[in-house]
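# with the input below, show me the fold.
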Amino acid sequence: MKNTELKGYMIILVVLFSLFTVYQLIAHQIFYNHLKTDSITAWGEITARLIEQNPENEAEIMKVLTGNSSDSSEYQEKGREIFRQYGLYEDLETKLFPLLNNHIFSFNQTIFWGLICFGFILFLANYMQYKIIFNKIKQLTSTAKKIIDGDYSVSINENKEGDIAKLAVSFRSIKDIIRKNIKDLLGEKEFLGQILQDISHQLKTPLSTISIYNELLLNEDLPRQQQIQLLQNNEVQISRMNVLIQNLLKVAKIDAKAVSFDKESLNLVETIHEVLNRLENIINERNLSIDWDGTEEVVVTHDKLWMQEALMNLLKNAIEHSKPGDTITIQVKDTPIYTELIIQDFGEGITAEDLPHIFNRFYKASTSKKHDSTGIGLALTKAIIEAHQALIKVESEKNVYTKFTITFIKF
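Just a heads-up that it's a prediction; the model follows:
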């Protein structure tokens, strides 16, 4: 029986019942002993008087008393006749037999008071048992109220087994879950405030630029060629804002776990080739070469579209920070424990001061020559990689190289 409360209550009932049974047996034994003693006393007196008057009948009298008389039925009937003459019948009330009546009255009183005492003990045991249970429930209710009021420092101590203990464990779990949810909500609130501030800051510059260009466009004397130039500039700023907003939405969805990744066991090499095909024009324009070092097939569980998004950001970052004529190396290493993808360029590099922050949202290296960067691409890449339960790290040396390593764990 796992319910310790019910088990304890049943043990108390069994113990009380056993004690009351023993009490009953003792009371009956005392009653029989007293009855036997008084019977011997009374019959001894009668026997002594009879033998005193008729000594020769002593043997017969003792036979009758010990149940060894051969003609007892005849004398039993004669004895009943004599008793009837004095008004003593079998159906006579017990109270008319003083000796027997005293014993029965004493026995009944013993049983009655025994019932009263054990009933009181049973009531007291029930009261104490339920008081303990309801005190625990009262404590849990008070604790729940404090948790509702925001006090998570309360402790719920219940180390025994049983339903109350299970309820206490559930309360502790609820308290921890609520505290974690509140903490997460506060963190999300802080994050939302920060991201809104960052978005506002990022959109402020292009919006101000567009506003200035629009004011210039309102000038009717402005030459057509300058109007076209201003409109093209506005288009660049609008495109920049569109990329920023789209990437921010993607990061926010991943952080909120609102993205359902369609992960499949696919060839990672094929996924990389498709990204390179989409970037082929940019690679050719900058006269870059790709040094591919890897097998033809490495199966990794991933969402193809989202992984291409992450690899696109890494490769574009490598392309944009490489000098014309440079080489970008791509390596894929497959082991029984993990698969490793390395993308390395030999361009601008990253300073030691900037290196720990490049995955932060809106972070731009102090020496970056890319003025139109939004600083959200690498943050999105990291979010996608980590959503695949993979790891990403970066190594770099200024004006020497930058190497991104993605590790897919197989277990």
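# only C-alpha atoms from now on, for both contacts and neighbour counts.
Will do.
# assign a three-state SS to Val369, would you?
Quick fix: residue 369 is Lys, not Val. Following DSSP: H, G, I helix; E, B strand; the rest coil, Lys369 is assigned to coil.
# just the element for the closest residue to Thr329 other than its chain neighbours, please.
Nearest residue to Thr329, sequence neighbours excluded (Cα to Cα, 6 or more residues apart in numbering): Asp291, at 4.5 Å. Per DSSP states H and E, Asp291 falls inside strand 289-293.
# to compare with the earlier structure, here is another sequence to fold:
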Amino acid sequence: MKMFVINDKKLSLQVLIMTLILVGMIIITQLTVVWMTETYKKNMVVHDTEIAGYLLNQGMDAHQIAMAFTDDKSDNETQMGAVLLKNVGYRESMNTGLVPSVKHFYRKFALVNLFFSSGFSIFLLIVFSFFASQREKQYRDAGGKIQRFMDGDIAIRLEDSNDDSLSMFFAKVNIMATALTAHLEKEKNNRLFLKTTISDIFHQLKTPLTALQMYNEIILDEKIDNPVVESFSQKSQRELLRMENLIQNLLKLAKLDAGTIDLEKSRHQLREFLEKCQACFITRAAFENKKIKLDCDNLISLCCDEIWLGEAVQNIVKNALDHTKATDQIEISGRENSLLIEIIIKDNGLGIDPADIHHIFERFYRSCYSKDREGIGIGLALSKAIIEKHGGTITVQSELGEGTTFHLIFPKLTNL
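This is a model prediction of the structure:
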């Protein structure tokens, strides 16, 4: 059987002191018992002396009186004596206060017991409170340092120089903090590298893409009078624009993932912001015979990066236009309560199949119902990333054939 050993010096000291206190209490208790016994014996002798003197004064034989106190008593004599004294009210159940010697004995040792037990309890409480306060101070200091570490002071460490179990635990926490700091530094370097790489790739793609657009525009400007060439040139132009939009969106999404985007937040009137988003699609909606309605109170304001959040809202409105037919309607509304600000984008278009609704924010996911429409399935993923970057959430409700509603929810805390 393995013996339990306490390696914590402070805890060992605490156990030692508590043990010494308990041993001291046992010794004091035993001494008190001896004292009580001696006192009881003295009181008993005094009591018997008083009785003997009284009987002698009443004319009883001195030898018989001495025999009464020194001879062994039979059970019959004990019973007879009990009956005699019971008749005059002298019994075990009588009030202690009626016997002066017993009353004095009780008061004396009740006070002694109260004094020693109270003193022991107070001393034990003081010792325990001292060690508890020392440990509590260590916990508070550690909690404060951990909070500072979480607030960005990654160089701070817990005090682990003492030879106790808590310091051993703090040492493990310090090792973890060092590893986490190294990981954060590595992550920071990776993000910087990723940002640089993304920028380089974008510029490498942008240059040939711009050249292709320029060549295609030259071909379109040339009046070749060849319908086939003109048709393919227009298709090529559309695909080049689509490719440029794809590259731009991928670049934005990659920057959000890398954490290299710093939002420039400021307070904006929500209605004015939504009107700008609506204006981007008025021409297309009119061309496709669709309506875009706006409903928002003029008093609502939202703290956001107008450019980035505008990108998120516009992607959702574009998605609604892509999945509605002529005469359908898209409603953009803003709501506010004491807890949050909400932007709602609702359409009465095709809706989303229940099998697809849990995947629509996944990158490059496209429903089987969208195969005949343009897009690569990155717009909603980008919108979700931007909204979450603002501290908000996005949810969707839809019924196939009835329409879709997106809820962009921003808690008031994000407006601070």
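# returning to what we had before: which residues in the second structure does the helix or strand just after the strand holding Asp291 of the first structure match up with?
Counting by DSSP H and E, the next helix or strand C-terminal to strand 289-293 of the first structure is strand 299-302. Using TM-score structural alignment, strand 299-302 of the first structure lines up with residues 301-304 of the second structure.
# that stretch vs the first structure, mean deviation?
Stretch 301-304 of the second structure, aligned to the first structure and superposed, deviates on average by 0.9 Å (mean Cα distance after the TM-score superposition for the first structure).
# any idea which helix is longest in the first structure?
helix 163-217 (DSSP state H).
# chain center to the next helix or strand after that one: distance?
Helices and strands here follow DSSP H and E; after helix 163-217 of the first structure, the next one along the chain is helix 224-255. Taking Cα atoms, centre = their mean, to the nearest Å, one finds the center of helix 224-255 of the first structure at 46 Å from the center of the full chain.
# following element in sequence after helix 224-255 of the first structure, please.
Counting by DSSP H and E, the element after helix 224-255 of the first structure in chain order, helix or strand, is strand 264-267.
# after that following strand, heading C-terminal, what element do we hit next?
Later in the chain than strand 264-267 of the first structure, the nearest helix or strand by DSSP H and E is helix 268-278.
# residues making contact with that next one?
295-300, 304, 307-308, 311-312, 332 (Cα atoms under 8 Å, 6 or more residues apart in numbering).
# closest to Asp372 of the first structure among these?
When the contacts of helix 268-278 of the first structure are compared for distance to Asp372 of the first structure (Cα to Cα), Met312 wins out at 17.4 Å.
# check contacts around that closest one.
Each residue near Met312 of the first structure by Cα under 8 Å, 6+ apart is listed here: Val275.
# corresponding residue for it in the second structure?
Applying TM-score structural alignment, one finds that Met312 of the first structure aligns to Gln314 in the second structure.
# so which helix or strand takes in its match?
Gln314 of the second structure is part of helix 306-322, with elements assigned from DSSP H and E.
# for the helix or strand just after that helix, buried residues please.
Using DSSP H and E, the next helix or strand after helix 306-322 of the second structure towards the C-terminus is strand 329-336. Neighbour counts using 16 or more other Cα atoms under 10 Å place 329-334, 336 of strand 329-336 of the second structure among the buried residues.
# adding distance to Gly119 of the second structure, write those out as a markdown table.
What follows is those, written out as a markdown table (distance: Cα to Cα, whole Å):
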| residue | distance to Gly119 of the second structure |
| --- | --- |
| Gln329 | 84 |
| Ile330 | 81 |
| Glu331 | 78 |
| Ile332 | 76 |
| Ser333 | 73 |
| Gly334 | 70 |
| Glu336 | 64 |
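# nearest to Asp75 of the second structure among these?
Glu336 (96.1 Å).
# how about Gly334 of the second structure, what does it touch?
Neighbour list for Gly334 of the second structure: 270-271, 295-297, 300, 341-344 [criterion: Cα under 8 Å, 6+ apart].
# need the counterpart of it in the first structure.
Gly334 of the second structure maps onto Val332 in the first structure, by TM-score structural alignment.
# neighbours around Val396 of the second structure, how many?
For Val396 of the second structure, the neighbour count with other Cα atoms under 10 Å is 17.
# got the buried residues for the helix or strand in which it is found?
For Val396 of the second structure, the element it lies in under DSSP H and E is strand 393-399. By neighbour count with 16+ other Cα under 10 Å, strand 393-399 of the second structure contains the buried residues 393-394, 396, 398-399.
# coming back round to it: Ile342 is in contact with the residue nearest to Thr329 of the first structure, correct?
No: using Cα atoms under 8 Å as the test, Asp291 of the first structure is too far from Ile342 to be in contact (11.5 Å).
# neighbour count winner among these two?
A count of neighbours by other Cα under 10 Å puts Ile342 above the other of Asp291 of the first structure and Ile342, at 18 against 13.
# that one and Gly375 of the first structure: what is the separation?
21 Å (Cα to Cα, to the nearest Å).
# how many neighbouring residues does the corresponding residue of the second structure for Asn284 of the first structure have?
Mapped onto the second structure by TM-score structural alignment, Asn284 of the first structure lines up with Ala286. Under the neighbour criterion other Cα under 10 Å, Ala286 of the second structure is assigned a count of 13.
# what lies in contact with the helix or strand hosting Ala286 of the second structure?
Counting by DSSP H and E, the element that carries Ala286 of the second structure is helix 282-287. Outside of helix 282-287 of the second structure, the residues within contact range by Cα under 8 Å, 6+ apart are 291-292, 321.
# which of these has the most neighbours?
Going by other Cα under 10 Å, Leu321 tops those with 23 neighbours.
# list the contacts for that one?
Leu321 of the second structure neighbours (Cα under 8 Å, 6+ apart): 285, 330.
# considering the buried residues of strand 393-399 of the second structure, which is situated nearest to Ala179 of the second structure?
Distances from Ala179 of the second structure to these, taken as Cα to Cα, are shortest for Thr393 (31.9 Å).
# alignment lookup: the closest one to the first structure.
In the first structure, Thr393 of the second structure lands on Leu391 (TM-score structural alignment).
# element containing the spatially closest residue to that match that is not a sequence neighbour?
Ranked by Cα to Cα, 6+ apart and with sequence neighbours excluded, the top spatial neighbour of Leu391 of the first structure is Thr407, at 5.1 Å. Here Thr407 of the first structure sits within strand 401-409, counting by DSSP H and E.
# which residues in the second structure does that strand match up with?
With TM-score structural alignment applied, strand 401-409 of the first structure matches the range 403-411 in the second structure.
# how big is the offset of the matching stretch relative to the first structure?
Counting by mean Cα distance after the TM-score superposition for the first structure, stretch 403-411 of the second structure comes out at 0.5 Å.
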